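Participant: Pasting a predicted model and its sequence here:
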Amino acid sequence: MGEIVVVYERDNAAATRVPRGEEPAVRRVHAAPTAPGAPAVTGPRTLCGKDTFAMEASGWKPSEAPETPWYPEEYASVVCPDCHAVMET
């Protein structure tokens, strides 16, 4: 498997209730491969098959911290179980 980036699926339904200047809550944390030939660009689908178009790249790259979980620990409760299963194999 190539380079993996972490992407956030935001809670768009809450976007209308979020105070100005704040981001909508992270609904789910996914893992996605980078685009072929473009390691700085997120690929079109997460490891669980969701479209990454409306997702936000976190800047967290699991390869930069191999001794830690693949996701930022503050989002452990919202990790996508399907992405997690793929990352653990």
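Facilitator: In hand now; what should we look at? Residues are numbered from 1 along each chain as shown.

Participant: going forward, measure contacts and count neighbours with C-alpha atoms only.
Facilitator: Will do.

Participant: Apart from its neighbours in sequence, what residue is nearest residue 12?
Facilitator: Once flanking residues are discounted, residue 12 sits nearest to residue 24: 6.7 Å by Cα to Cα, 6 or more residues apart in numbering.

Participant: one more structure, for comparison:
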Amino acid sequence: MTEIVVYELDRPVAKRSTTGPTSGAERHVRKVHAAPAAPGSHTAAGPRTLCGKDTFAMETTGWKPSEHPGAPWYPEEHASVVCPDCDAVMET
């Protein structure tokens, strides 16, 4: 089974600039989840994460656990927001 790393994002918030008006919208990663690949695809997440959440509104990352032997399954910069249920499944 190929796993896809997906981000559960916060709602967009206005990005404040110290030199001018508000610009664009920024979304922060709320949780990092793992999901099986969609049938017939190696780049699209299936409909549910390994913990059972719907992936419809989640963003697929470019991180591929199989390309980083010895590294955790998630991008290290998001270690503090890894879903504990997905992590438990990935560790087994």
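Facilitator: That came in fine, so what should we check first? Because the structure is predicted, anything quoted here is derived from the model rather than measured.

Participant: And the TM-score between these chains?
Facilitator: In this superposition the chains share a TM-score of 0.89, using TM-score structural alignment, normalised by the length of structure 1; 86 aligned residues with a Cα RMSD of 1.3 Å.

Participant: Tell me who's in contact with the counterpart of the residue nearest to residue 12 of structure 1 in structure 2.
Facilitator: The alignment partner of residue 24 of structure 1 in structure 2, by TM-score structural alignment, is residue 27. Counting by Cα atoms under 8 Å, 6 or more residues apart in numbering, residue 27 of structure 2 makes contact with 9-13.

Participant: Kindly report the same for residue 6 of structure 2.
Facilitator: 32-35, 45, 55, 58-61.

Participant: and what of residue 3 of structure 1?
Facilitator: 33-34, 39, 63.

Participant: picking that back up, relative to residue 73 of structure 2, how far out is the match of residue 24 of structure 1?
Facilitator: Separation of residue 27 of structure 2 from residue 73 of structure 2 (Cα to Cα, to the nearest Å) stands at 22 Å.
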